[in-house]
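A.B. asks: sequence unknown, structure follows:
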C-alpha cells in the first residue's frame, strides 16, 4: 500500500481522517483550500487488496502524487489505466463465445466497475470541494465516461452469459425430448413383438410351415428383407418424432 508522504504540509483535519494501517476507501478530503484524493489503482482479476494512491492539490493549485511526481500528469495516467483496462475488457467481450468465457469476463469487470464508480464519486466530491479548478471538471467527466462504459459492458456481458446458458438449456431439452420420443417408439415395437416372442419361447418354433423344403436362395431373400426392415425401423425410431 502506498503511504502518505510525511513531507506534505496537509492540514491536521485531513491527516486525522486517515487510518494508521490502511488508506481506506476512495474519497476526497478538502480543508483550508487543500485537496487530498485517496484513490485505488485499477484492480486486477482475483486481486483482493486495493493499492492506494494519494494525490494532493495545494491551495496554490499545484499537484503532487505519492509516487514523488509533480503536476497533473500522474492523475491523468491513473485514469488512463482505468480506460485501458476498460478497452481490454471490451476486446475480450468481442471474442467471448461460451458462457464460461462471459463468466470469467464478469469476474474481472465487477471489481473494475465498482472501483471506477468510486473513482467518479471521489472526483465529483473533489469538483464540489474545489469548484474553481477546470481540470477537475475534465477529470470528473472522464471518470464518468469510464464508469458508464464499464456499466454497459457489464450489462452486455451478463445478458450474453444468460442467453448462452438459456440456449444451451434449450438444446439439452430438445435432445431429451428426442431421446424420449425414440424410447417411446422402441417401447411400441417391444409391445408389438412381445406376445410373439413369449409364445415362441413357450411352444418353440419347430413347427412344420412348408419353408423347410424351399431352395437355399430363400434364406438370403429373407435375410435381405430383414435388413431392409431393420433399416426402416431404425429410421422410424430416430426420425419419426421430428414431425411432432
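C.D. replies: Great, that's in hand. As the structure is a prediction and not an experimental result, all values here were calculated from the model.
A.B. asks: going forward, measure contacts between C-alpha atoms and count neighbours the same way
C.D. replies: OK.
A.B. asks: Which residue ranges of this protein form helices?
C.D. replies: 12-15, 73-95, 99-129, 134-203, 217-239 (DSSP state H).
A.B. asks: Which one, of those, ends up nearest to residue 26?
C.D. replies: helix 99-129 (6.2 Å; C-alpha to C-alpha).
A.B. asks: roughly how far is the closest one from the heart of the chain?
C.D. replies: In terms of C-alpha atoms, centre = their mean, to the nearest Å, the centre of helix 99-129 is found 15 Å from the chain centre.
A.B. asks: buried residues in it?
C.D. replies: In terms of neighbour count (16 or more other C-alpha atoms under 10 Å), helix 99-129 has its buried residues at 99, 102-103, 105-106, 108-113, 115-127, 129.
A.B. asks: returning to that earlier point: export the helices of the chain as CSV, with columns for distance to residue 67.
C.D. replies: Conversion of the helices of the chain to CSV gives the following (distance: least, C-alpha to C-alpha, whole Å):
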stretch, distance to residue 67
helix 12-15, 18
helix 73-95, 8
helix 99-129, 18
helix 134-203, 19
helix 217-239, 70
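A.B. asks: putting a second one here so we can go through both:
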C-alpha cells in the first residue's frame, strides 16, 4: 500500500524521512522552515486501521491540510472531534448501570487514550520546533487537556469496574455462605431424624418380632435410644463441618 500523495510540494529533507508505504506514526517533522504534522484520526473500537490526518505549515505561517488550504481550521476541528468523543464517553460513564456498560466504555477508551497521548507528544514536538507560535501553542494546550481527560476517564472507568466486580464477588460469597449455613442446618436435622426414622421403619414392619406384648416402657426406651443415636450423629456432623473463614473469626481477646 503506497503512501497517499497530496497536492503540495514537500522539501526533500522531509520526504527522505518518510516511508513509501505509510505516513507512519504520529509525529512532527521540521525541516527547512516547513513543519509536517502527522496525526491519526480518532480510532474506532471495531478496527485496528488508523486514518492519517496530515498537516503542513509553510515557512510564511500558512497551514495546509492534505494539500488543501485552511489547514488551521482543519486542525482545530480535528481536536474538537477528540473533545466530542471525550464528552460522549464521559456521559456514558456517568450513566453506566452495569459491568457490561463499563467494559464497553473501557474498550472504547483504551485506543482513544493511547492515540490522544501520541497526538499530544506530536503537538509538543511541533511547538518546540516552531517556538512561540501562538496557534500551535493553543493546539498543544488543547491536546494536553484532551489526553489528560482520556487518561483520567480511563482510570475512573477501570476503578469503577474493579469496585463493581469486587462488590459482585462479595455478594456471591455472602450468598454462598448463606447457602452453606442452610445446608448445614439441613444436615443436622437429617442427622437427628434419620436414626428415628430408621427405628420407626424397623418397628413399623408387619412382622412378628416378639416385642408386641412388652410393656409400654419399652416403646419409650426405644424412642430415647433412637433420639440419643440421632444426637450422636448430629454431633459427628457438626464436628466435621467446615470452620468459619478467617475474616469471620472474632478478634483475639486483649491481654
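C.D. replies: Yes, it's here. Computed from a predicted structure; not experimentally measured.
A.B. asks: what's the closest of the helices of the first structure to residue 45 of the first structure?
C.D. replies: Here helix 99-129 is closest among these (C-alpha to C-alpha), at 4.8 Å.
A.B. asks: Which residue is the nearest non-sequential neighbour of residue 149 of the second structure?
C.D. replies: Leaving out its chain neighbours, the residue that sits closest to residue 149 of the second structure by C-alpha to C-alpha, 6 or more residues apart in numbering is residue 86, at 7.4 Å.
A.B. asks: just checking, the one you found touches residue 148?
C.D. replies: No - contact criterion C-alpha atoms under 8 Å: residue 86 of the second structure and residue 148 do not qualify, at 10.6 Å.
A.B. asks: Single out the most deeply packed of the helices of the first structure.
C.D. replies: helix 99-129 (a mean of 20; mean count of other C-alpha atoms under 10 Å).
A.B. asks: Quick one: work out the angle between that one and helix 134-203.
C.D. replies: Interaxial angle, helix 99-129 of the first structure versus helix 134-203 (axes from the mean of the first three to the mean of the last three C-alpha atoms, to 10 degrees): 160 degrees.
A.B. asks: Which strands or helices does helix 99-129 of the first structure pack on?
C.D. replies: Applying 3 or more C-alpha pairs under 8 Å, 6 or more residues apart in numbering; DSSP states H and E, we find helix 99-129 of the first structure packed against strand 27-31, strand 34-40, helix 73-95, helix 134-203.
A.B. asks: quick one: it to the second structure mean distance?
C.D. replies: Compared with the second structure after fitting, helix 99-129 of the first structure deviates on average by 0.5 Å (mean C-alpha distance after the TM-score superposition for the first structure).
A.B. asks: and for that helix, what span of the second structure is it aligned with?
C.D. replies: On the second structure, the counterpart of helix 99-129 of the first structure by TM-score structural alignment is residues 99-129.
A.B. asks: Any idea how many residues pack against residue 23 of the first structure?
C.D. replies: For residue 23 of the first structure, the neighbour count with other C-alpha atoms under 10 Å is 22.
A.B. asks: Leaving out the residues flanking it, which one is nearest to it?
C.D. replies: Nearest residue to residue 23 of the first structure in three dimensions, chain neighbours excluded: residue 52, at 6.4 Å (C-alpha to C-alpha, 6+ apart).
A.B. asks: Am I right that that neighbour is in contact with residue 42?
C.D. replies: No - contact criterion C-alpha under 8 Å: residue 52 of the first structure and residue 42 do not qualify, at 10.0 Å.
A.B. asks: quick one: what's aligned to the residue nearest to residue 23 of the first structure in the second structure?
C.D. replies: Checking TM-score structural alignment: residue 52 of the first structure goes with residue 52.
A.B. asks: closest one to residue 4 of the first structure among the helices of the first structure?
C.D. replies: helix 12-15 (9.1 Å).
A.B. asks: quick one: the closest one to the second structure mean distance?
C.D. replies: Here helix 12-15 of the first structure, set against the second structure after superposition, deviates by a mean of 0.8 Å using mean C-alpha distance after the TM-score superposition for the first structure.
A.B. asks: Tell me the helices and strands packed up against that helix.
C.D. replies: Secondary-structure packing of helix 12-15 of the first structure (3+ C-alpha pairs under 8 Å, 6+ apart): strand 27-31.
A.B. asks: Surely residue 42 of the first structure is in contact with residue 115?
C.D. replies: Yes - Residue 42 of the first structure is in contact with residue 115 according to C-alpha under 8 Å; the separation is 7.1 Å.
A.B. asks: hang on, the earlier thing: for the helices and strands packed on helix 99-129 of the first structure, which one sits closest to residue 7 of the first structure?
C.D. replies: Among these, the nearest to residue 7 of the first structure by C-alpha to C-alpha is strand 34-40 (13.9 Å).
A.B. asks: with the second structure superposed, average distance for the closest one?
C.D. replies: Averaged out, strand 34-40 of the first structure is 0.4 Å away (mean C-alpha distance after the TM-score superposition for the first structure).
A.B. asks: In terms of secondary structure, what does that strand contact?
C.D. replies: Strand 34-40 of the first structure packs on strand 27-31, strand 52-57, helix 99-129, going by 3+ C-alpha pairs under 8 Å, 6+ apart.
A.B. asks: switch to 10 Å and redo it
C.D. replies: In terms of contacts (3 or more C-alpha pairs under 10 Å, 6 or more residues apart in numbering; DSSP states H and E), strand 34-40 of the first structure is packed against helix 12-15, strand 27-31, strand 52-57, strand 63-65, helix 73-95, helix 99-129.
A.B. asks: In TSV, list those along with distance to residue 203 of the first structure.
C.D. replies: Shown next, in TSV, are these (distance: least, C-alpha to C-alpha, whole Å):
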stretch	distance to residue 203 of the first structure
helix 12-15	103
strand 27-31	93
strand 52-57	90
strand 63-65	100
helix 73-95	68
helix 99-129	60
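A.B. asks: between these, which gets nearest to residue 200 of the first structure?
C.D. replies: Going by C-alpha to C-alpha, the one of those nearest residue 200 of the first structure is helix 99-129, 54.7 Å.
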